[in-house]
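A structural model of the following input is requested.
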Amino acid sequence: MAAPLSAWPWENFGNFKYLLCGPLAAKVLHSWIYEGTIKDLWCFHVLLICVLRGFLHQLWNCYSNMLFLTRNRRIIQQGVDFKQIDREWNWDNFIILQALLASMACLIFPSLASLPLWNPKGFVTLLLLHVSVSEPLYYWAHRFLHESYLFTNYHLLHHSSPVLHPYTAGHATFLEHLILCVVIGIPMAGSILMGYGSTSMVYGYLAAFDFLRCLGHSNVEVVPHELFNKLPFLRYILYTPTYHSLHHSQMGTNFCLFMPLFDALGNTLNSNSWQLHRKISSDSVKNGRVPDFVFLAHVVDMTSAMHVPFIFRSFSSVPFSTRIFLLPFLPLAFLFMLVMWGWSKVFLLAFYNLRGHLHQTWVVPRFGFQYFLPFAMKGINKHIEEAILRADRIGVKVISLAALNKNEALNGGGTLFVEKHPELKVRVVHGNTLTAAVILNEIPKDVEEVFLTGATSKLGRAIALHLCRRRVRVLMLTLSTERFQKIQREAPVDCQNYLVQVTKYQAARNCKTWIVGKWITPREQNWAPSGTHFHQFVVPPVLAFRRDCTYGDLAAMRLPDDVQGLGSCEYTMERGVVHACHAGGVVHQLEGWTHHEVGAIDVDRIDLVWDAAMKHGLRPVSSA
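Predicted coordinates for the structure are as follows:
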């Protein structure tokens, strides 16, 4: 049974918890619409403060997850994983709680609704009360919460987050936030009772309080150590992210709210606080740990661009789908797109650890539609080339090209860069060998005939050649007899008759296994007989038009269970699932292979790559 006041009263409400603030919104809208003015202005202020506090936490979330800015300033290098994201899903409960308490206070004391806009004496009084009352009160309450019973039943939840994040600041039990309400409320109530209160004081204090809480939980050291060298007394006045992170790793120290002075007075100041802060701050100008593997991705469109971890953490932690709430943010996404084009740098987007190897995702600042503009190809290849050279320069072992970054018409599946820079130490990989293996292993062993569209593409060729070796008859849809015959000649002589050229979809009206490598319309799907299964390696996936047929997903693999720090989904993939070409690069790096995987797929290596993926714990999604 849960301890009293450990659970939130609206714990089971889900997103309906926001309706608790509904009466405030209804009162504001009613008076505005029917009376032409907002009669009870305090309702509006409470709602606005809630919005601003949420926005402040969101801004800190954006900054702390911008790895391209913060990677060398991170205190704990591990990423925030899905488990922590789910635990902290309701981090904003405290905003609702304080809004409800503020509303009750305004109803009980109507004079609170008529505070002046500005009173400088209120800020001085507020500061004195915070330092003399709130800081020591929080310090002793915090130490008390670390006692055995209280820690286990109340404070352990806050310490359950292995990597600090701005949302971790609000992740605590109901009792803890009741105590925090007292800590916050005393300075404001005291100033108001003394007659010095003002609206700007309330806004300013809450903004500063939340800002400093987010600062301490950001996991990014932003306070320069030179500041403390020049003004040593400041280290007792203002804590740093490093200082607070030590409390979470060495819990018997650093209990203060914002001022280490009280830890010094209480003899709980961690002796390593300043040295560690100086080290992390000094090392921020150096390059951090070099990744062993890089996956070079690109943005699909402006909507999917908002699926990156530094925008909405909760959104990026679930498979991408277009949501209505994203539409108002499209103008911002467009502006950010312009910034990306103007900056023209490859961004570090996300990272995870697998078997002690650091894997990173970099993103080329180009959107999917640009890859089909002839005049844009040169610029895109330049960005990809710069990313490869940068990876080579810093010591990356493998760089894998995602989606259109390895387009045959763009750079020959990466061949362009390998031929231009034969001295590359980093291995360039398109990962399509494993993509082919995933598709081939989805096809039942007893299948005798398949219909293949996109038959002369890189993947289509490899799939056709592998299947004919299995004595499977492959109906290859292509109008180019020359390209078909070229592929047919690559097959063993005794298998060549299993490759059959067809020029119309009607040829597959009796074939129940379709492998789709070129987008097909609903009308073209109609030629498939009832019960057909559509395997596919086409982007975007074909529309699931036929109800009497089944449709496979894009080739993908589930990463091993021991992956660490993975907290965002790869586009439309489920949690822990990556595209097969991504997984192909991972296998290349884990195996330590020293060849480039570019250009045409080596059919002889398909089974070898598949076995290596199984050995390292990767699993196809269909059997996961």
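
CA only for contacts and neighbour counts going forward, please
Noted.

got the buried residues for the longest helix along the chain?
When the chain is scanned for its longest helix (criterion: DSSP state H), the result is helix 41-65. Buried residues in helix 41-65, counting neighbours by 16 or more other C-alpha atoms under 10 Å, are found at 42-47, 49-50, 53, 56-65.

for the closest residue to residue 317 other than its chain neighbours, give me its contacts.
Using C-alpha to C-alpha, 6 or more residues apart in numbering and skipping the chain neighbours, the partner closest in space to residue 317 is residue 568 (4.3 Å). Contacts for residue 568 (C-alpha atoms under 8 Å, 6 or more residues apart in numbering) come out as 81, 82, 308, 309, 313, 316, 317, 318, 350, 575.

of those residues, grab the buried ones for PyMOL.
Here is the PyMOL command that selects only those of those that count as buried (16+ other C-alpha under 10 Å):
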select buried, resi 81+82+308+309+313+316+317+318+350+575
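
any chance of the contacts of residue 568 in CSV, plus secondary structure and distance to residue 177?
Putting those into CSV (DSSP: H, G, I helix; E, B strand; the rest coil; distance: C-alpha to C-alpha, whole Å) gives the following:
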residue, secondary structure, distance to residue 177
81, coil, 25
82, helix, 24
308, coil, 31
309, coil, 27
313, helix, 23
316, helix, 28
317, coil, 26
318, coil, 28
350, strand, 32
575, coil, 31
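
you'd agree residue 448 is up against residue 469?
No - proximity of residue 448 to residue 469 does not meet the contact threshold set by C-alpha atoms under 8 Å, at 11.9 Å.

give me the buried positions along stretch 580-594.
Those buried within stretch 580-594 under the rule 16+ other C-alpha under 10 Å are 580, 581, 582, 583, 584, 585, 586, 587, 588, 589, 590.

now do stretch 541-554
Neighbour-count burial for stretch 541-554, counted by 16+ other C-alpha under 10 Å, picks out 541, 542, 549, 551, 552, 553, 554.

which stretches of the stretch 351-500 of the chain form strands?
Listed in chain order, the strands found in the stretch 351-500 of the chain under DSSP state E, counting those that start in this stretch are 357-367, 398-401, 427-429, 449-452, 473-477, 499-502.

same deal with the stretch 501-624 of the chain?
Under the criterion DSSP E, counting those that start in this stretch, the stretch 501-624 of the chain carries strands at the ranges 513-516, 533-536, 550-551, 556-558, 577-579, 619-620.

these: which one's closest to residue 238?
When those are compared by C-alpha to C-alpha, strand 577-579 sits nearest residue 238, at 42.2 Å.

can I get the strands of the stretch 501-624 of the chain in CSV including distance to residue 266?
Output for the strands of the stretch 501-624 of the chain, formatted as CSV (distance: least, C-alpha to C-alpha, whole Å):
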stretch, distance to residue 266
strand 513-516, 69
strand 533-536, 65
strand 550-551, 65
strand 556-558, 50
strand 577-579, 49
strand 619-620, 53
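
want to put them side by side, so please do this one too:
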Amino acid sequence: MAATLSAWPWENLGPFKYLLFGPFLAKVLYSRIQGDIKDTWCLHILIICALRGFIYQLWTSYGNMLFISRNRRIIQQGVDFKQIDKEWHWDNFIILQALTASMASYMFPVLSSLPLWNTRGFIATLILHMGVSEPLYYLAHKYFHGNYLFAHYHSLHHSSEVPQPFTAGNATFLEYLGLTAVIGIPILGCCLIGYGSISMIYGYALLFDFLRCLGHCNVEIVPHQMFETFPFLRYLLYTPTYHSLHHTEMGTNYCLFMPLYDALGDTLNTKSWELHKKISLDSRKNGRVPDFVFLAHGVDLTSAMHAPFLLRSLGSKPFTIKIFLLPFWPCVFVVMLLMWAKSKTFLFSFYNLRGRLHQTWAVPRFGFQYFLPFARKGINKQIEEAILRADRLGVKVISLAALNKNEALNGGGTLFVNKHPNLKVRVVHGNTLTAAVILNEISEDVKEVFLTGATSKLGRAIALYLCRRRVRVLMLTLSTERFQMIQTEAPMDYQNYLVQVTKYQAAQNCKNWIVGKWITPREQSWAPSGAHFHQFVVPPIFAFRRDCTYGDLAAMKLPDDVEGLGSCEYTMERGVVHACHAGGVVHSLEDWTHHEVGAIDVDRIDVVWKAAIKHGLRPVSNVTKQNQLQKKIS
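Predicted structure coming up:
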């Protein structure tokens, strides 16, 4: 049973908790309708709440912009899904303090008639904060580290392994009742002595949140030279490193913002400033070199807002179009133009697997740009620069995402390997495992499949593999020459299993479609009822037929022991990555020294598949849905 006042009163409301702001909005609208422009207290509460949430979001975005902050991170571990879910309702305290401010306005009418500015108020607030709030917080915080209070209340806050700005809000109801008093004392005290002002309330509340985020951001941005020049400042302002030590070595560094009280209370961690200086100096150096890099790219403007450094909660779930994001579309478009003009590959996310660091870098280009003839040279240049950068750093394997290895763009990576024959980093397109995933979705008893995109790299490999299994492959292609080239690669005894077709009508009795080229709803209509669409086409085809089933893009689930993974890869579920990404992971874990570019080696499909299974990667497919539908139809 939960301890008294540990749970939030509106915990069961979920997202409907924001309706608690409804009375404030109603009051503002009513005041405007009545023409009472003096009654603005509810409006100020709403504005302050919005600004406070925005501050926490900005700090979180900055901390997760690894391309900026990676060398200044204090705890190198990534934020995983478990922590994100635990901190999902981090903003409960904003609601609490909004309700408290509303109650205070009725109890103390002076709050509703404050001037815009009062210089004395800022001085009085500073004195009250330093002389009352700081020592009160210190004593209360230290008390919450006692056995009973820590176990029943404060342990929730310390359960987050990597401090983030949102971690500051992840606490129990009782804790924030106390912290609300700590914030309220300077504001209310200043107002009651006649020095209060609207600007003072805004300034103190927002600065309080700013400093809270600073301490929890896990990125050291305070220069150590400042403390060396002015030593007394180290007792007046804490640093992210200082507060991080409180999370890793509890029993020290209890202060709110001023280490002075830890020094007076003999709870100052002696490593605080030495570690701060070390991290500050090390920020000029490159951090740990990853073993594996996945070179991703944007799909479209809307999905770009799925980046984990924008909205962490959104990025932790499979991508879907959210209506509330549409107003931000013009902003993303402007950013796209800036990136198009001048941009570099950036670090997107990272995770640890089997003690090896895996990073995702991203080329700042979106899907449609890859099909613009005049953009290809620039895109190849950025991919090449990323490969050379990985080579200089000592990365072992770099895997190319779907469009970054487009055959028409660079021959599946062949262009870079031929241009730089002395590369130490292994360039991998990952298509061998993609082919393996698709092929292992097809039941052993299947005797015929229909294949579009039949002469592509994947189409060719799938066709050659299936014909060896004595599966009849209807290859949709208008190019007889390309079909014959593939057919001659098959052993003589199996060549007759490859059949060229030029129209979709040829597959009207085939229940296994392998889609490697985008097909329209009209073209899908030729499939018989109960058909299943396997696919390796980007973007995926529309699920138009209700009497058929549709497979996801080829993907694999990472092993359960992966650490620090906190974002979903596009539309994939948590812990699931595209097969080409997984192919690079396997290449790295196996320490293979060859490049995997150009045409797929059909003989290695089973080798790569067995290696993936050996390392704990598991296939993800919708084959079960197909079986269920076929049983239902029969």
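
do you know which of the strands of the stretch 501-624 of structure 1 lies nearest residue 200 of structure 1?
Set against residue 200 of structure 1 and scored by C-alpha to C-alpha, the strands of the stretch 501-624 of structure 1 come closest in strand 577-579, at 48.2 Å.

what separation do you get for residue 527 of structure 2 and residue 540 of structure 2?
17 Å (C-alpha to C-alpha, to the nearest Å).

if we can go back for a sec, what span of structure 2 lines up against the longest helix of structure 1?
Following TM-score structural alignment, the partner segment of helix 41-65 of structure 1 in structure 2 covers residues 40-64.

give me the neighbour count for residue 285 of structure 2.
Counted with other C-alpha atoms under 10 Å, the burial measure for residue 285 of structure 2 works out to 9 neighbours.

just confirm it contacts residue 70, I think it does.
No - under the criterion of C-alpha under 8 Å, residue 285 of structure 2 lies out of contact with residue 70, with a separation of 10.4 Å.

identify the contacts common to those two.
When contacts are counted by C-alpha under 8 Å, 6+ apart, residue 285 of structure 2 and residue 70 have no shared neighbour.

can you get me the centre-to-centre distance for stretch 584-594 of structure 1 and its chain?
Distance, stretch centre to chain centre, for stretch 584-594 of structure 1: 24 Å (C-alpha atoms, centre = their mean, to the nearest Å).

try stretch 388-400 of structure 1
With C-alpha atoms, centre = their mean as the basis, the distance from the averaged C-alpha position of stretch 388-400 of structure 1 to the chain average is 23 Å.

quick one, helices of the stretch 251-400 of structure 2?
In the stretch 251-400 of structure 2, the helices defined using DSSP state H, counting those that start in this stretch lie at 260-264, 272-282, 301-304, 312-315, 329-341, 376-393.

what helices or strands is the fifth one leaning on?
Identification of packing neighbours for helix 329-341 of structure 2 by 3 or more C-alpha pairs under 8 Å, 6 or more residues apart in numbering; DSSP states H and E yields helix 301-304.

average offset of the helix it packs on relative to structure 1?
Here the mean offset of helix 301-304 of structure 2 against structure 1 after fitting is 0.8 Å, by mean C-alpha distance after the TM-score superposition for structure 1.

need the residues that contact that helix.
The list of residues contacting helix 301-304 of structure 2 from outside it, by C-alpha under 8 Å, 6+ apart, reads 298, 319, 321, 325, 326, 329, 332, 333, 366, 570.

residues near the residue nearest to the fifth one when sequence neighbours are not counted, how many?
For residue 326 of structure 2, the nearest residue in space outside its immediate sequence neighbours is residue 302; the separation is 7.6 Å by C-alpha to C-alpha, 6+ apart. Each residue near residue 302 of structure 2 was counted by other C-alpha under 10 Å, and the total is 18.

again with residue 106 of structure 1
Counted by other C-alpha under 10 Å, the residues lying close to residue 106 of structure 1 total 18.

helix, strand or coil for it?
State at residue 106 of structure 1, reduced to three classes by DSSP: H, G, I helix; E, B strand; the rest coil: helix.

buried members of the contacts of helix 301-304 of structure 2 into PyMOL, please.
Of those, the buried ones go into a single PyMOL selection, burial set by 16+ other C-alpha under 10 Å:
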select buried, resi 298+319+332+366+570
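
and which of the contacts of helix 301-304 of structure 2 is nearest residue 227 of structure 2?
In terms of C-alpha to C-alpha, no member of those lies closer to residue 227 of structure 2 than residue 332, at 39.3 Å.

how near is the closest one to residue 301 of structure 2?
Distance of residue 332 of structure 2 to residue 301 of structure 2, computed by C-alpha to C-alpha: 6 Å.

ditto for residue 328 of structure 2
Residue 328 of structure 2 is 10 Å from residue 301 of structure 2, where distance means C-alpha to C-alpha.

between these two, which one's more packed in?
Set side by side, residue 328 of structure 2 and residue 301 show unequal neighbour counts under other C-alpha under 10 Å, the larger going to residue 301 at 20 against 12.

residue in structure 1 paired with residue 172 of structure 2?
Residue 172 of structure 2 maps onto residue 173 of structure 1 when the alignment is built from TM-score structural alignment.

show the contacting residues for that match.
Contacts here follow C-alpha under 8 Å, 6+ apart; on that basis residue 173 of structure 1 touches 5, 6, 7, 8, 154, 155, 157, 158.

reformat these as CSV; add secondary structure, distance to residue 487 of structure 1 and neighbour count.
Supplementary listing: the contacts of residue 173 of structure 1 in CSV, determined by DSSP: H, G, I helix; E, B strand; the rest coil; distance: C-alpha to C-alpha, whole Å; neighbours: other C-alpha atoms under 10 Å:
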residue, secondary structure, distance to residue 487 of structure 1, neighbour count
5, coil, 71, 14
6, coil, 67, 17
7, coil, 65, 15
8, coil, 65, 16
154, helix, 67, 23
155, helix, 66, 23
157, helix, 61, 17
158, helix, 61, 20
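
and residue 284 of structure 1, how many neighbours?
By other C-alpha under 10 Å, the burial measure for residue 284 of structure 1, its neighbour count, is 17.

can I assume it is in contact with residue 73?
Yes - A contact is recorded between residue 284 of structure 1 and residue 73 when judged using C-alpha under 8 Å, the distance being 5.1 Å.

what's the overlap in contacts for those two?
With contacts taken as C-alpha under 8 Å, 6+ apart, not a single residue reaches both residue 284 of structure 1 and residue 73.

distance of the residue lying closest to residue 42 of structure 2 once chain neighbours are set aside from residue 539 of structure 2?
Nearest residue to residue 42 of structure 2 in three dimensions, chain neighbours excluded: residue 24, at 5.4 Å (C-alpha to C-alpha, 6+ apart). Between residue 24 of structure 2 and residue 539 of structure 2 the computed distance is 44 Å (C-alpha to C-alpha).
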